[in-house]
Structure formats: structure tokens, C-alpha cells
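Participant: sequence-free structure coming up:
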């Protein structure tokens, strides 16, 4: 017979029955740092079991997995079909159930911020490979694997640059616009499944990717141009994604939610 302390430990490792995502498995790509890390931690707090997809930062991904009650870290290249399948396979092998939720968050940005005229073919191809092809592969796998009949949720993290169209972001903006088009189309194609598909489009958010290559003046201008007079934080984005993953959000479908403090 298990002693009281071990029984208590087992109970604490189980999601509370009242947690909105109790018993559900979520895949989050780009989960080792920044917005993806905050999303993963928030979904865990809602009761979800997590597959943490990442492309680098092994130590950070493993540390996050160890800090959450039900999580496994999986290194995978989302631009590769086998890599994407490995994330969904991990949900089944780690938790005995297929994924219920996909959050497609992984992305890259050319931190030289070239004009379109100065964007190299290599930079363009890399940006589209991860940001557009990678999300396409994740969306396709989710459309074929998420459960029908309720609880299936797809959220793609895009960007408010699709609305603001800043200079120096041509390839990045194009990649995120493509994702928004795919997700909104997909919401209609999934008619009858009760799987919802939405986008969350952050504005300037304090993260390694945002700060990369930016001068202090560039950061200052982002702050000054926002009605809230600050940068966003990953914690501003995670609850928006979390809501869209719950049953309470079933009537929100095919939408792009711009979480940017009113910038655009």
C-alpha cells in the first residue's frame, strides 16, 4: 500500500478535474523560449499535458519539461514532415492519447531587417520554410489527427506586422500572412468536426527574437508607437492562446486576434 506522502505526490501530479484542459494533450512548437515557453506553461496551468517542440536550446527545453507536471520535450524540425509527425507520435507515446490541441508557434526572423530589394534568396527560403511550410505541415497533421466532436483546437501564432507592414520585414510578413490565410480557410474546411482554428497575432513582444539585431532606438520607437507605451510580454499573449484552447472559446473560429496593445 502506498504511504500518505506518495499518495499526495501522485494526486498533485494529476490535473484537477475542474481544470479546463484536464485530460487533454497539447503540442506547442517553438516552446523552449519566449512566447512559446509562456504558452506552454500557461496551458499546463490549465491542466493540459504538454509536448514541447523545439529546434535548439536543449537545456532550456528540458528544464521547462522538468518544471511542468506532465510534459515531454521533443527536438523536431517543423519544416520536415518526419519532424512534425514525431511531435504527434510523442503525444501518443508519452500520454497514451493523441493530441487534442496544436499551438503552432515556431518561427524565425532575419535580424538584419533587410528591405525586400536586399533580402537574399537564402533568407527568404529559410523564413518561408519555418514560418509557412512548417506551420502548413503542423496544420495538416492536426487536421488529420485531432479528435472530432469537441475539444480539438488549433492556434497559430502569427504577427501584427501583417496589419502594420513595417519596412525590413517583407519575407517575415509574407510568411505570417500566408499562415493567416491557411488557418482561416482551414476553419471552414473543418466544418462538422467541432475543431476550431484561429490565429493570435502579437505585436512587439519582449523576447530574444524581438530584440535580436535591434538598436536601443528601434526598441524605443516600438514603445513610443504603442498606445500602452510599453512592449508586450509573453505573459500578455499566453492567456489569449489559452482561452482559444478551452471549450469556452468554441464559438470563436476562423479569427485572427491581434494582441498588441492597440498598435494596429
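Facilitator: Good, I have the coordinates. From a predicted model like this one, the values you see are computed outputs, not experimental measurements.

Participant: Only C-alpha atoms from now on, for both contacts and neighbour counts.
Facilitator: OK.

Participant: Moving C-terminal from the helix or strand hosting residue 156, which element do we reach first?
Facilitator: If you go by DSSP states H and E, residue 156 is part of strand 153-157. Using DSSP H and E, the helix or strand that follows strand 153-157 in sequence is helix 161-164.

Participant: ok, the nearest residue to residue 53 once chain neighbours are set aside - how many residues close by?
Facilitator: Nearest non-adjacent residue to residue 53, counting by CA to CA, 6 or more residues apart in numbering: residue 29, 4.3 Å away. Residues lying near residue 29 (other CA atoms under 10 Å) number 33.

Participant: so how far is residue 115 from residue 29?
Facilitator: Distance of residue 29 to residue 115, computed by CA to CA, to the nearest Å: 28 Å.

Participant: cool, and residue 58?
Facilitator: From residue 58 to residue 115 the distance is 33 Å (CA to CA).

Participant: could you list every residue that touches residue 222?
Facilitator: 204, 230, 231 (CA atoms under 8 Å, 6 or more residues apart in numbering).

Participant: swap that for residue 184, please
Facilitator: Contacts of residue 184 by CA under 8 Å, 6+ apart are 197, 198, 254, 255.

Participant: Out of these, who's the most crowded?
Facilitator: Among the contacts of residue 184, the one with the most neighbours (other CA under 10 Å) is residue 197, at 30 neighbours.

Participant: Next, count neighbours for the spatially closest residue to that one that is not a sequence neighbour.
Facilitator: Spatial nearest neighbour of residue 197, chain neighbours left out: residue 154 (4.6 Å); criterion: CA to CA, 6+ apart. Burial of residue 154 is recorded as 30 neighbouring residues (other CA under 10 Å).

Participant: then this one, side by side with the first:
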């Protein structure tokens, strides 16, 4: 990991990122990647405090700066406190990466509506709450990065409720980018394709995984680091990319 501290090009102030769902999967890869770029990191977790603290310890051991902060992304008071904690520790927030989300798969005809409510609470309300806090607090020159899925275009059966929640996230992102006119804050969504994370692999047999991998022209599953590279681009040099959905999927149609 680089020991160089990332600073705002105009002010020289050290840059700070808050990553929701930062203790595992894509979130953990994003934490590691931004830490290598010199960001101080707030590692948010929903339930696995030990995993979040291990993530923080790894960043600190490599010469970086990080703290853990937990809470339900859909609870506005809790997330306000998370933002407060990160700001108090590091002096402000420049980038918010909202990787927190859940995926429950079922045909629409048989979906338990309680599962629909769970998906919407975390994915839609959670993204809205985090985006709202970020819109109020991020310093000029910053970035908000939300997460969708390439299945909004691939339209796999069984993904109806999940894709509906992610399509809502895309809409929230595109509107917020325009609402923040004049604030010098970019707002984008990353839409990964099939990526080898526990969220994606859980409940799938080897044949299904192989089929999804070969559906990609590059003929492999994405890795969390592949997605983290796109996030690092949007968090850093990509100041002219705004109000976009970036499909990071190896060419999946």
C-alpha cells in the first residue's frame, strides 16, 4: 500500500472516503483500493463488526488510516451518526461509496413479499438514506458512488425484485447528480456483472456459475478488484464523469 496521503488538488486537505458494506466482498476490495490511493477510510458494517475491524486493522497495518462504524443503512439517525463519526475522526468526507445491499432471488410469481420488503429496505431506502446524508455533507470536489447491477440489462429470470431495487438506485443517482448542480460533486452508479463474491455465489451450483461466467465475452467471472478499479476511477480522476451508470461487466450484453 502506498504511504502517500490523497489530498484535494485545490485545497491540499487529506481526502476521506466512507464505504458502506465495507467489510466484505466488493466493499472490502473498494476499501483496500482507496486506501492504496491514500484515502482515510470509514469502513461501515451492518452486522459483522469483527470483519469490519479486521478490515480496518489490515489498512492500518499497511500504513493507512481507517476506522469502523456500524449501523443499518436504512435508518437515517443511525447513518447520520456514522457520518458524524467519520467526520469527527478525519475532519470531513469527500467520497461515499454505497456498496451495501442484499440479493434474494425468486420468480416474481412465487416471491415472498416479506423478502421484497427486505430488499427494498436495504437496497432502495438504504441507498436513499446514504445518498441524502452524502448530498448534505460531501466536500466540494467529492463523489457519490452507488451500486446497481448489469442484470438490469441482462434480465435473468429470478432477479425481478432485486433488479427492480437496483433500477430504483440508478434513478436516484441520475436525479441526484442533477440536483447537486454547482456543488462540484459527481454522482454515478457502478453496475457490476457476475462477480465472485459471497452475495453472488450463495445458492448457485457449479453449473449455474459456469454458465454465467461463459456468458461474458471475457469468459470469466469478475473479481472484486475489477469493480474496485472502476470505483477508484470515479472517486479520483474521473471529474468529467457525472450522472452515469458505468457497466463494469466484461462485456455482458
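Facilitator: Looks like it arrived, so ask away. Fair warning: this is a prediction, and the values are worked out from it, not measured in the lab.

Participant: thinking again about what came up before, just tell me the aligned range of the strand holding residue 156 of structure 1 in structure 2.
Facilitator: Counting by TM-score structural alignment, strand 153-157 of structure 1 falls onto residues 143-147 of structure 2.

Participant: After superposing, tell me the mean distance of the matching stretch to structure 1.
Facilitator: Compared with structure 1 after the fit, stretch 143-147 of structure 2 shows a mean deviation of 0.7 Å (mean CA distance after the TM-score superposition for structure 1).

Participant: so how far is that stretch off the chain centroid?
Facilitator: 6 Å (CA atoms, centre = their mean, to the nearest Å).

Participant: Identify all contacting residues around it.
Facilitator: The contact list for stretch 143-147 of structure 2 (CA under 8 Å, 6+ apart) reads 94-99, 127, 131, 134, 166, 169-170, 173, 185-192, 231, 234-235.

Participant: Which parts of structure 1 are helices?
Facilitator: 4-13, 34-45, 58-67, 81-95, 121-128, 135-145, 161-164, 170-189, 208-211, 216-224, 234-244 (DSSP state H).

Participant: Out of these, which is the most enclosed?
Facilitator: helix 34-45 (a mean of 23; mean count of other CA atoms under 10 Å).

Participant: what's in contact with that helix?
Facilitator: With CA under 8 Å, 6+ apart as the criterion, helix 34-45 of structure 1 contacts 21, 26, 28-31, 50, 52, 64, 68-70, 105-106, 206-208, 234-235, 237-239, 241-242.

Participant: Aligned to residue 180 of structure 1, what sits in structure 2?
Facilitator: Looks like residue 180 of structure 1 aligns to residue 170 there (TM-score structural alignment).

Participant: isn't its match right next to residue 148, touching?
Facilitator: Yes - shown here, residue 170 of structure 2 and residue 148 form a contact pair, counting by CA atoms under 8 Å, at 6.5 Å.

Participant: hey, what's in contact with both of those two?
Facilitator: Taking CA under 8 Å, 6+ apart as the contact rule, residue 170 of structure 2 and residue 148 both touch residue 189.

Participant: so how many other residues sit close to the aligned residue in structure 2 for residue 213 of structure 1?
Facilitator: Taking TM-score structural alignment, residue 213 of structure 1 has residue 203 as its aligned residue in structure 2. Residue 203 of structure 2: 11 surrounding residues under other CA under 10 Å.

Participant: how far away is residue 203 of structure 2 from residue 170 of structure 2?
Facilitator: 26 Å.

Participant: same thing with residue 164 of structure 2?
Facilitator: 10 Å.

Participant: do the same with residue 240 of structure 2
Facilitator: 18 Å.

Participant: Go through stretch 8-17 of structure 2 and flag the buried ones.
Facilitator: Under the neighbour-count criterion of 16 or more other CA atoms under 10 Å, stretch 8-17 of structure 2 has 8, 14, 15, 16, 17 buried.

Participant: Just the terminal-to-terminal distance for that stretch.
Facilitator: By CA to CA, one end of stretch 8-17 of structure 2 lies 12 Å from the other end.

Participant: Any idea how far that stretch is from the middle of the chain?
Facilitator: That offset, for stretch 8-17 of structure 2, works out to 21 Å (CA atoms, centre = their mean).

Participant: who touches it?
Facilitator: Contacts for stretch 8-17 of structure 2 (CA under 8 Å, 6+ apart): 5-7, 34, 38-42, 90, 92-97, 141.

Participant: Likewise for stretch 62-73 of structure 1?
Facilitator: Contacts of stretch 62-73 of structure 1 (CA under 8 Å, 6+ apart): 13-14, 32, 37, 41, 44, 48-54, 61, 94.

Participant: can you tell me which two in those are farthest apart?
Facilitator: 14 and 54 (24.8 Å; CA to CA).

Participant: higher neighbour count, the two?
Facilitator: Of the pair residue 14 of structure 1 and residue 54, residue 54 is the one with more neighbours under other CA under 10 Å, namely 25 against 15.

Participant: Structure 2: which residue goes with the more buried one?
Facilitator: Taking TM-score structural alignment, the alignment pairs residue 54 of structure 1 with residue 45 from structure 2.
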